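Chemist: missing the sequence, but the structure's below:
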C-alpha cells in the first residue's frame, strides 16, 4: 500500500489544557485517493481530539497512533522557544515511522521558522495563521505524494498483482498435477514390469517343473525295469530248481 499523506495538522496546547488548532491542510486529491476505501481519514477536528486524549505534550516526544481504515496518525511534540507545538500528519499505512518523522521534522516544522509567525503564535486564535501556513503545508503534501501512483493506478497495480498471484498458483497446481501424473506413470511402468517378471517366472517355473517330472519319469521307468528283470530272474531260478523248466 502507498504511503501518501492525507492531511497535516499543526496545533498547540493552551494554558487551560485544551488543544488549539493552528493550521491544517489536506491532500488535494484526497477524495480520489480514498474512493476505494470505505473508511475515510479523520478530519482536523478528530485529529486534535486524538492528540488531546492520547498524546503527552509536556515534553519532546513522537510516535504513531493506528487508525481504522488503514491509516496512521504520526505526531511530533516539540517544546519550541516560542511555544509548545504538535506537528501531525495522517497517512496511509505504507508510510514508515522514520519517513513520517522526517517529513514532519524537516518539512512541516520548517514552516514555523519565520520570526514573524513565532512572535504572534502564542497569542493567536484557532486558524488565525491558516492563510500564512497552509500554502506551504499543501506544497509539502503535494511534493511527497507526487512520487506515488494515483488511487486508480494503484488499484490497477493491486489487481494486476492479484492476477499474477492467481496465475502463479495455477501454474504451481499444473506443475504438481504433471509431477503427480509422472509418478503415476512410473508406478504403472513398475507394475507392468512386475507383471512381466511374474509371467516370466511362472513360465520358467513350469519349464523347470516339466524337466524334473520328465527326469523323474525316466528314473522311475528304469527302476521298474530293473525290478522286473530281478523278479523274473528270481522266478526263473525257482522254477529251474524245482525242475519245472
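Modeler: The structure has been received and is ready for your questions. If you're wondering where the values come from, they're calculated on a predicted model, not measured in any experiment.

Chemist: CA only for contacts and neighbour counts going forward, please
Modeler: Noted.

Chemist: so how far is the lengthiest helix in the chain from its chain's centroid?
Modeler: For the chain, the helix with the greatest residue count under DSSP state H is helix 151-241. Computed by C-alpha atoms, centre = their mean, to the nearest Å, the separation of helix 151-241 from the middle of its chain amounts to 48 Å.

Chemist: got another, please set it beside the one above:
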C-alpha cells in the first residue's frame, strides 16, 4: 500500500506541475494581452486626436471654399451687371443718333420746300 500511496502522490504532484505550467503560460498570455491592450488604447487616443484635428481642418477648408465661391459669385455678378450696362449704353447710343439725322433731314427738306 505504501507504493500505491506514493504513486498517487507522485501522480498528484505531476498534475499540480502540469496545472502550474498551464497557469504560468496563461499568466504570460494575460501580460501580453495587457501590453497589447495598452498599445491599442494609446493608438485609440492618437486616432481620436487625429480625428479632432481632421475635423477642425475640414471646417477651415470648407469655410475657405465658401469664401472663394462667394468671391467668384460677386465677381460674376459685377461682370454681368457691367455687361448689361454696356449693352444698354450701346443700345441708347445707336438708337438716339439714328433718329436724330432723320429728324434733321425732314426739317431741312421742309425748310427748303417752304422757301
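Modeler: Thanks, I have it. All values derive from a computational prediction rather than experimental measurement.

Chemist: Measure how buried residue 48 of the second structure is and give me the count.
Modeler: 12 (other C-alpha atoms under 10 Å).

Chemist: so what corresponds to it in the first structure?
Modeler: Under the alignment (TM-score structural alignment), residue 48 of the second structure maps onto residue 173 of the first structure.

Chemist: State whether residue 147 of the first structure is indeed within a helix.
Modeler: No - the assignment for residue 147 of the first structure is coil, going by DSSP: H, G, I helix; E, B strand; the rest coil, so no helix is present there.

Chemist: What's the local residue count around it?
Modeler: Neighbourhood size, residue 147 of the first structure [other C-alpha under 10 Å]: 11.

Chemist: The host helix or strand of residue 89 of the first structure packs against which elements?
Modeler: Residue 89 of the first structure is part of strand 84-92 when elements are defined by DSSP states H and E. In this structure, strand 84-92 of the first structure packs against strand 5-13, strand 71-79, with contacts taken as 3 or more C-alpha pairs under 8 Å, 6 or more residues apart in numbering; DSSP states H and E.

Chemist: Helix or strand next in line after the first one, which one?
Modeler: Using DSSP H and E, the next helix or strand after strand 5-13 of the first structure towards the C-terminus is strand 19-26.

Chemist: Would you quantify the distance from the most centrally placed residue in the second structure to residue 49 of the second structure?
Modeler: For the second structure, the residue nearest the mean C-alpha position is residue 58 (4.4 Å; C-alpha atoms, centre = their mean). Per C-alpha to C-alpha, to the nearest Å, residue 58 of the second structure is found 14 Å from residue 49 of the second structure.

Chemist: Same question for residue 64 of the second structure.
Modeler: 23 Å.

Chemist: Tell me which residue of the first structure matches up with residue 39 of the second structure.
Modeler: Using TM-score structural alignment, residue 39 of the second structure lines up with residue 164 in the first structure.

Chemist: mind checking how far residue 32 of the first structure is from residue 137 of the first structure?
Modeler: Distance from residue 32 of the first structure to residue 137 of the first structure, by C-alpha to C-alpha: 19 Å.

Chemist: When those two are compared, which one has more neighbours?
Modeler: residue 137 (24 against 12).

Chemist: How about the more buried one, nearest residue that isn't a chain neighbour?
Modeler: Distances taken as C-alpha to C-alpha, 6 or more residues apart in numbering place residue 25 nearest to residue 137 of the first structure, at 5.9 Å, with adjacent residues excluded.

Chemist: I'd like to know how many residues surround the one you found.
Modeler: 23.

Chemist: go on, residue 112 of the second structure?
Modeler: That count, for residue 112 of the second structure with other C-alpha under 10 Å as the rule, works out to 9.

Chemist: Done for today, thanks.
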